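Asks: predicted structure and sequence below. I'll ask about it afterward.
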Amino acid sequence: MELHVRYEGDDDPKKCTARKLDRLGHATLHRSARATPPGIVLNPFAEQALSPADAESGPDRLVALDCSWETAEREAFDLDGPQRSLPFLVAANPVNYGTAFQLNTVEAFAGALAILGEREQAADILSTFSWGPTFLDLNEEPLRRYADCADSTDVVAVQDDYLADE
């Protein structure tokens, strides 16, 4: 699956997972919404959750927005394609370790890929980060359950199970 990033460049370049994905040939960075090709847009503010059904009906392309959380909501809506949010997942990166819903770009891509049935690609892009494989370990059960869902409604029901436990 193709990975594309609408890149704002407002973060620390040394910690930016999107830049590393681009450098290693796993993703392509785009400096404007116009230059970013349409795809399934990973938008934390979207009303519909990503599900395996998106792999069947959507484009074979994921688009993430790499920017500060302050500009994410405004910028995400400028991207073409179905907007989907990721369900409950826990970050493994050193900045947000153990925090739900605070994923960096590579974690968002990996979570989406696993849900869409591209587990091998998810593991591959995470393997270049020392903490990367921990993301799949921390989220093993929810990712497996989300990947077994039929649609967004089922994904939200599984997510509700995890949120009820919190």
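Replies: Noted; the coordinates are in hand.
Asks: alpha carbons only for contacts and neighbour counts from here, please
Replies: OK.
Asks: what's the residue most central in space within the chain in contact with, if anything?
Replies: The chain has residue 108 as the residue nearest its centroid, 2.1 Å off, counting by C-alpha atoms, centre = their mean. For residue 108, the contacting residues are 42, 64, 86, by C-alpha atoms under 8 Å, 6 or more residues apart in numbering.
Asks: show me how to select, in ChimeraX, the buried members of the residues you listed.
Replies: In ChimeraX, a selection of the buried entries from the contacts of residue 108 looks like this (16 or more other C-alpha atoms under 10 Å):
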select :42,64,86
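Asks: now the helices for this structure?
Replies: Using DSSP state H, the helices of the chain run over 17-23, 53-57, 69-76, 105-115, 119-126, 132-138, 140-147, 152-165.
Asks: the structure to be compared is supplied as follows:
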Amino acid sequence: MDLHIRYEGDDDPQKCTARKLSKFDLAELHRNHRATPYGIVLNPHADQALSPVDRSVASDGALVALDCSWESAGEAQFSLAGDHRALPYLVAANPVNFGRPMQLTTVEALAAALCIFGEREQAEAILSKFTWGETFLELNDEPLRRYADCEDSTEIVAVQQEYLDR
């Protein structure tokens, strides 16, 4: 699956997972909205949860993430063309936000979407470039597998609610 990143460039370059993915030709960086292809846009402000059903749109277009600092990740940043979807509840494994729910890096978000789409090998491949990458899959193994087994976003939200209620 083609991975694309709308790159804002406002994070520490040494910690930027998007830049590292680009360096290894695992994702393509885009510096403006018009250059970013249409596809599934991972957007924490979206009204609909990402589900396996969305895989067909991503296969025809792209899986798109926005790489910016959490401080500037407001709704206005997500004016990218595409079908916007929110990732369900997951826990970060990156050193900056370890253990925090929903504070994922760009590579964690892309890997989570790939797992939900049944593309676990590609998720493992992109995470393998980070010392903590395997930890992300270990921390989220059960929810990622359950989300991948869901039929649609309604089921995803129901499974997510079980984790939120804990």
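Replies: That came through, no problem. These figures come from a predicted structure and were not determined experimentally.
Asks: so which of the helices of the first structure gets nearest residue 32 of the first structure?
Replies: helix 69-76 (9.9 Å; C-alpha to C-alpha).
Asks: what packs against the closest one?
Replies: Under the contact criterion of 3 or more C-alpha pairs under 8 Å, 6 or more residues apart in numbering; DSSP states H and E, helix 69-76 of the first structure touches strand 61-66.
Asks: so what touches the strand it packs on?
Replies: Strand 61-66 of the first structure is touched from outside by 1-9, 18, 38-43, 72, 75-76, 105, 108-109, with contacts defined as C-alpha under 8 Å, 6+ apart.
Asks: what angle separates it from helix 105-115?
Replies: 150 degrees (axes from the mean of the first three to the mean of the last three C-alpha atoms, to 10 degrees).
Asks: tell me the angle strand 61-66 of the first structure makes with helix 69-76.
Replies: Using the same axes, to 10 degrees: strand 61-66 of the first structure against helix 69-76 is 140 degrees.
Asks: burial check on residue 39 of the second structure, number of neighbours?
Replies: Applying other C-alpha atoms under 10 Å, we find 26 residues neighbouring residue 39 of the second structure.
Asks: quick one: map it onto the first structure.
Replies: For residue 39 of the second structure, the aligned position in the first structure is residue 39, judged by TM-score structural alignment.
Asks: residue 82 is in contact with that match, correct?
Replies: Yes. Counting by C-alpha atoms under 8 Å, residue 39 of the first structure does reach residue 82; the two are 6.9 Å apart.
Asks: ok so, going back, if I look at the match of residue 39 of the second structure, how far off is residue 2 of the first structure?
Replies: 9 Å (C-alpha to C-alpha, to the nearest Å).
Asks: shared neighbours, those two?
Replies: With C-alpha under 8 Å, 6+ apart, residue 39 of the first structure and residue 2 have common neighbours 60-62.
Asks: so which of those is the most crowded?
Replies: Using other C-alpha under 10 Å as the neighbour test, those are led by residue 62, with 23 neighbours.
Asks: if I look at that residue, how far off is residue 45 of the first structure?
Replies: Taking C-alpha to C-alpha, one finds residue 62 of the first structure at 16 Å from residue 45 of the first structure.
Asks: do the same with residue 101 of the first structure
Replies: From residue 101 of the first structure to residue 45 of the first structure the distance is 11 Å (C-alpha to C-alpha).
Asks: what sits in contact with each of residue 39 and residue 82 of the first structure?
Replies: Residues touching both residue 39 of the first structure and residue 82 (C-alpha under 8 Å, 6+ apart) are residue 58.
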